[in-house]
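Q: Show me how the following folds:
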Amino acid sequence: MQILTPREVPLGGYRAMTVRRTLPQRGRAFIGAWCFADHYGPARHQMDVAPHPHTGLQTVSWLFEGTIEHRDSLGTHELVRPGELNLMTAGGGICHSEVSTPDTQTLHGVQLWVALPDSTRNGDRAFEHHAPDLVDLDAGAHARVLIGDLPGVDRSPVQGHTPLLGAELTLPAGADLTLRLEPDFEHGILVDTGEVAVDDARVTSGEMAHLDVGRGELRLTSDDGARVMLLGGTPFEEEVIMWWNFLGRSHDEVVAFRDEWNNHGERYGEVHGYTPHEGGLARIPAPGLPGLRLLPTVRRGRRESVL
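A: Below is the predicted model of the structure:
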């Protein structure tokens, strides 16, 4: 087991907020195809993120508290509410905006990315909204399966492009829960609130426990109760370059993605209906590239590095 400690990162936009990022980091870039995990709140904060682009990935938006208004270049206008999944597939290019609703005072949730495989990363844009059922588990625990299949519990109808699992688990005080796992998957347990023991290792709020492939079950216990996100998938073996909001396969490809966004190219389309604040940006420009060639994220055996 590997315990991943988050780092605090300012999330850009008009109302910048600080998030806790557990993926990617040096030593662990992927859990299955999950390649990005931001955890934020609960905080009295509002969000106003102007249109910005993505390529080669899916965004998974999941809230515990608050409401966010989503608009994208497919023409989608949808609210992100607690317990409801918004899954946006960038394919070859999409752009979107995220703004908290006027009645939202406290934001609390996770923003997750899934890397698309080479076979579908240049495909069509897509958007799915899904409200998963709350499923009773043993020991008084509950689960909501966002994406993929939690063996013996539930399966989500939304489309993944590699074998995946994403689920919210809530554990009451004194819980002792054992879940079946897909042994071909590696797994991550991101603790939102409370503290859990994973194989007797204590994992606290904001931390993530990584479990390698070969596990057929998972035991979670909690003295005072907890809420966790369970992520899993088959190891993602493709080399990718992740820079800013782009996932590509080469330095030159990422440079082209950046230039096309900043030059208002057709790849990403346009977001309609977003109103910038007074004096604010109508879209977020891509930052300058570093003065060196971007290198891929690589797997070394069962360990990973972000280069």
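Q: Only C-alpha atoms from now on, for both contacts and neighbour counts.
A: Will do.
Q: What's the separation between the residue most central in space within the chain and His264?
A: With distances taken as C-alpha atoms, centre = their mean, the residue of the chain nearest its centroid is Leu112 (0.4 Å). Computed with C-alpha to C-alpha, to the nearest Å, the distance linking Leu112 and His264 is 26 Å.
Q: Over to Asp176?
A: Counting by C-alpha to C-alpha - Asp176 and His264 are separated by 53 Å.
Q: With Phe36 instead?
A: Phe36 sits 26 Å away from His264, going by C-alpha to C-alpha.
Q: So if I had to pick from those two, which one is more boxed in?
A: Under the neighbour definition other C-alpha atoms under 10 Å, Phe36 and His264 were set side by side, and Phe36 has more, 21 against 12.
Q: The more buried one reaches Thr22, doesn't it?
A: Yes - contact criterion C-alpha atoms under 8 Å: Phe36 and Thr22 qualify, at 7.5 Å.
Q: I'd like the structure of this one too, to check against the first:
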Amino acid sequence: MSNIDTDPDEIRCRADDLPVGDVRHPYVEIITSREVPLGGPRAMSVRRTLPQRQRSLIGAWCFVDHYGPDDVVSTGGMDVAPHPHTGLQTVSWLFTGEIEHRDSLGVHAIVRPGEVNLMTGGHGICHSEVSTPGTSTLHGVQLWVALPDAARNTPRDFQHYVPPTTELGGGARARVFLGNLAGSTSPVTTFSPLLGAEIVVEPGATVALDVDPGYEHGLLVDTGSVALSDTPLSRGELGYVGTGVSSLTITGAGAGDAPARLILLGGKPFGEEIVMWWNFVGRDHDEIAAFRDEWERESERFGRVEGYVGAVSRLPAPQLPHARIRPRRNPPTENPQRSTQEETR
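A: Next up is the predicted model:
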């Protein structure tokens, strides 16, 4: 998915100063989303959870859009003309509906529920995304992964994987689309240690997930409500837990409520500073400006998408900000709310 804000922020993201979790009672930071329209008077909106001022990265995860369920008849659905990417991988995961994907690698694919599609746009790629004619409801998440410096010029690539359902016991199940969890491992290639999984928790069920203590984690609530380590999370909220935690306990809402559907994201702290603007991930303002210039000049860095039919043949790049942006840092390691939380246990 494109970030088609007409005046996007330039965001410098740092992955240091991360809150370290307590093994027994991890502190859960709640991150809320903001509504972002995808363009046009009848456009669908997305809930953008990352990046935020309070937190820019979770591992190498640098962008989290959560959308739907969206009535395609009333909103017009998704129709994003060819647009560029650099320095990242896009991860598409649907709950309902279908999206037609075309890219400059020559891939023409249909994104379906329960099937992960990962596109690598290291050196440069462009693609289009359109909800299919048979789609009446669109619902899913679009995620970006920042590529580390050693891999950020990697060639274009596209991977597709259908993860099996893994029973977690006690009324919970998962589909692991990146990394490994509960004995299930995804074969999809990434360039940083990562975890990505859809988890469904039945009402009243409790599951304890063994996780890598070297990872930080974010749990996004799609439907229903849960408690993550005793901290309540509602639909659209993301609960963040820092490194040093080897188990995450998730409890579904009470009997009679609907099952909770969640997206669990994790990864080792990225350890590099990046700049995000529009659909580019780079290392400084000048590099972003060069990417924008190449896209506007229709450079071969990005190639061309064949077969897309829309009102415009490609998305024009917005104007760059007039000033350079200072680094945006994650909050200090010591969070004063932790002591208050522990006193109330």
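Q: Can you get me a residue count around the closest residue to Asn330 of the second structure other than its chain neighbours?
A: Leaving aside its sequence neighbours, Asn330 of the second structure sits nearest to Arg55 (C-alpha to C-alpha, 6 or more residues apart in numbering; 5.3 Å). Neighbourhood size, Arg55 of the second structure [other C-alpha under 10 Å]: 21.
Q: Ok, Cys35 of the first structure next?
A: 21.
Q: What is the equivalent residue in the second structure for it?
A: If you follow Cys35 of the first structure across to the second structure using TM-score structural alignment, you land on Cys62.
Q: same for the helix or strand harbouring its match, what does it pack against?
A: Assigned by DSSP states H and E, Cys62 of the second structure belongs to strand 61-71. Helices and strands touching strand 61-71 of the second structure, by 3 or more C-alpha pairs under 8 Å, 6 or more residues apart in numbering; DSSP states H and E, are strand 45-50, strand 137-146, strand 260-267.
Q: what secondary structure does Ile288 of the second structure sit in?
A: Look at Ile288 of the second structure: counting by DSSP: H, G, I helix; E, B strand; the rest coil, its state is helix.
Q: Quick check: the gap between it and Gln319 of the second structure.
A: Using C-alpha to C-alpha, Ile288 of the second structure is found at 12 Å from Gln319 of the second structure.
Q: Compare the two and say which one has the larger neighbour count.
A: Ile288 (22 against 12).
Q: Check the spacing between that one and Asn279 of the second structure real quick.
A: From Ile288 of the second structure to Asn279 of the second structure the distance is 10 Å (C-alpha to C-alpha).
Q: Return the set of buried residues in the longest strand seen in the first structure.
A: Longest strand in the first structure, counting residues (DSSP state E): strand 186-198. Neighbour counts over strand 186-198 of the first structure (16 or more other C-alpha atoms under 10 Å) mark Glu186, His187, Gly188, Ile189, Leu190, Val191, Asp192, Gly194, Glu195, Val196, Ala197, Val198 as buried.
Q: so where is it in the second structure?
A: Strand 186-198 of the first structure corresponds to residues 216-228 of the second structure when matched by TM-score structural alignment.
Q: Stretch 168-177 of the first structure now?
A: Counting by TM-score structural alignment, stretch 168-177 of the first structure corresponds to residues 198-207.
Q: Over to stretch 67-78 of the first structure?
A: Going by TM-score structural alignment: stretch 67-78 of the first structure matches residues 98-109.
Q: And the contacts of the matching stretch?
A: 78, 82, 110-113, 125-132, 134-135, 138, 156-158, 302-308 (C-alpha atoms under 8 Å, 6 or more residues apart in numbering).
Q: which element is Gln341 of the second structure on?
A: If you go by DSSP H and E, Gln341 of the second structure is part of helix 337-343.
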